[in-house]
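> The sequence isn't on hand, but the structure is:
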């Protein structure tokens, strides 16, 4: 492992730790998906084990989060049982200056949006290369669709100016299947000038379950950076 990749791991750990430090006892916590969020889940587990944190329950946004929460002995509940979420911690694939996001690199954006939108405080954990001037600059927009609707939805996305592609599995024959049993279309837009309108327009296409635009949901962005050979976390 190179020094840079070592530092990248340390940076992700520091961002995860900074997010975990914001969790208070007696709270319901949304536990997101992704490599940086995984460290936050680990550190929440450590705080529970040490007694620094008491009486919390987690709600996960993916099977990955569920596995990690059980590994670190974080009690879990569901949205059927609780009537609120105090804080949610999750990653993002892109963050713009208005704190709007593109999420869905892990194909969990439907459950993520459900949990993150319900949270009184939604904290996003990212490294600085996820910061962009405009959404869609570096990352394709994921759209979750029911399997029967793939072709009609792709045609409609083309009419909206997008270049859609069905996400295929890695080390799996065929397409990626979400935790809900649906498929994901990744869409390249040359420019997403109005994320709020595009989010609603895509979600109104019959057969679309949810897309990866998160507009006006994030409260706090914790950004990890490597400055002068050190891992640093700043709030944005």
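That came through fine. What you see is a predicted model, and the numbers here were worked out from it, not measured in a lab.

> Only C-alpha atoms from now on, for both contacts and neighbour counts.
Noted.

> Can you name the residues that contact the residue positioned nearest the centre of the chain?
Among the residues of the chain, residue 91 comes closest to the average C-alpha position under CA atoms, centre = their mean, at 4.2 Å. Contacts were defined as CA atoms under 8 Å, 6 or more residues apart in numbering; by that measure residue 91 touches 32, 33, 34, 36, 37, 103, 124, 125, 126.

> Any idea how many residues pack against residue 22?
Other residues within reach of residue 22, judged by other CA atoms under 10 Å, total 12.

> I should have written residue 15 there, sorry.
28.

> State the distance from it to residue 67.
For residue 15, the distance to residue 67 (CA to CA, to the nearest Å) stands at 21 Å.

> second one coming, line it up with the first:
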């Protein structure tokens, strides 16, 4: 990533953080863009800003905790006011999103679904006509008998790859002790239908299709930042 791209993403992250109000409970996303949000929020906390963060992964919890942001687990809060996260692909209009390249898709979705508002921060390379255009759909599955959901995904037309840990070369294990299957469907014409059909497969825990979840997307582009809201809910 160029220094200019990084600068634009930083601007978009700062714009998102401006929507955080005093005493809010805030969902903290996972990934490089979400880390920019966490770091900017930590600067405000150091100046006395009162918030509680709910991390979407162990990695985010480690970062936020090291920077002094007070943290709670999802089960320890009644509700989340605002979640800010990143995304791998965004479909304008609907704001359908594809997430999970970092492997935190289950916790990211749980936190998002418990939030009054969900904002995603991306650069303009993540905007696509149809999600699935550039990324496979991450699907979190149980370790035991993982080939069963893999066959089910294949029956839906996906090409399946087991996600591997880049260090060990062994299957990647999520924070929830599950595997991730990357299911390449190509451009997805009906994310609603695919979302339902994937969840019906025995052994599937969750998938990275975020359909009807996102309220706002802040896009960092060469001409500055733009804010997208859904045309169709």
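Structure received. Small disclaimer: the values here were computed from a predicted structure and weren't measured.

> Please report the distance of the residue nearest to the centre of the first structure from residue 100 of the first structure.
Distance check for residue 91 of the first structure against residue 100 of the first structure: by CA to CA, it reads 12 Å.

> Verify the stated contact: residue 76 of the first structure with residue 61.
No - the pair residue 76 of the first structure / residue 61 is not scored as a contact, 11.4 Å apart, by CA atoms under 8 Å.

> Neighbour count for those two, which is higher?
Neighbours per residue, other CA under 10 Å: of residue 76 of the first structure and residue 61, the larger number sits with residue 61, 24 against 17.

> That one pairs with which position in the second structure?
Pairing criterion TM-score structural alignment: the partner of residue 61 of the first structure within the second structure is identified as residue 56.

> That match: what's it in contact with?
Contacts here follow CA under 8 Å, 6+ apart; on that basis residue 56 of the second structure touches 27, 28, 29, 30, 104, 107, 108, 111.

> Hmm, residue 59 and the third one touching each other?
No - under the contact definition of CA under 8 Å, residue 29 of the second structure does not touch residue 59, with a separation of 10.0 Å.

> between those two, which one's more packed in?
Between residue 29 of the second structure and residue 59, residue 29 has the larger neighbour count (other CA under 10 Å), namely 34 against 16.

> Counterpart of that one over in the first structure?
Under the alignment defined by TM-score structural alignment, residue 29 of the second structure is paired with residue 32 of the first structure.

> Quick check: chain neighbours aside, which residue is closest to its match?
With sequence-adjacent residues excluded and distances taken as CA to CA, 6 or more residues apart in numbering, residue 32 of the first structure is closest to residue 90, at 4.3 Å.

> which one in the second structure is aligned with that neighbour?
Using TM-score structural alignment, the partner of residue 90 of the first structure in the second structure is residue 85.

> just residue 180 of the first structure next, same as before
With TM-score structural alignment as the criterion, residue 180 of the first structure lines up with residue 176 in the second structure.

> Could you list the buried residues of stretch 169-184 of the first structure?
Neighbour counts using 16 or more other CA atoms under 10 Å place 176, 177, 178, 182, 183, 184 of stretch 169-184 of the first structure among the buried residues.

> In the first structure, which residues correspond to the longest strand anywhere in the second structure?
Scanning the second structure for the strand with the most residues, using DSSP state E, yields strand 115-123. Strand 115-123 of the second structure corresponds to residues 119-127 of the first structure when matched by TM-score structural alignment.

> Can you tell me what sits against the matching stretch?
Taking CA under 8 Å, 6+ apart as the criterion, the residues outside stretch 119-127 of the first structure that touch it are 11-12, 15-16, 19, 30, 36-37, 84-93, 116, 217-225.

> Now intersect those residues with the helices, please.
Counting by DSSP state H, the members of the contacts of stretch 119-127 of the first structure that fall within helices are 11, 12, 15, 16, 19, 36, 37, 116.

> Just among these, which is most surrounded?
Using other CA under 10 Å as the neighbour criterion, residue 16 leads these with 30 neighbours.
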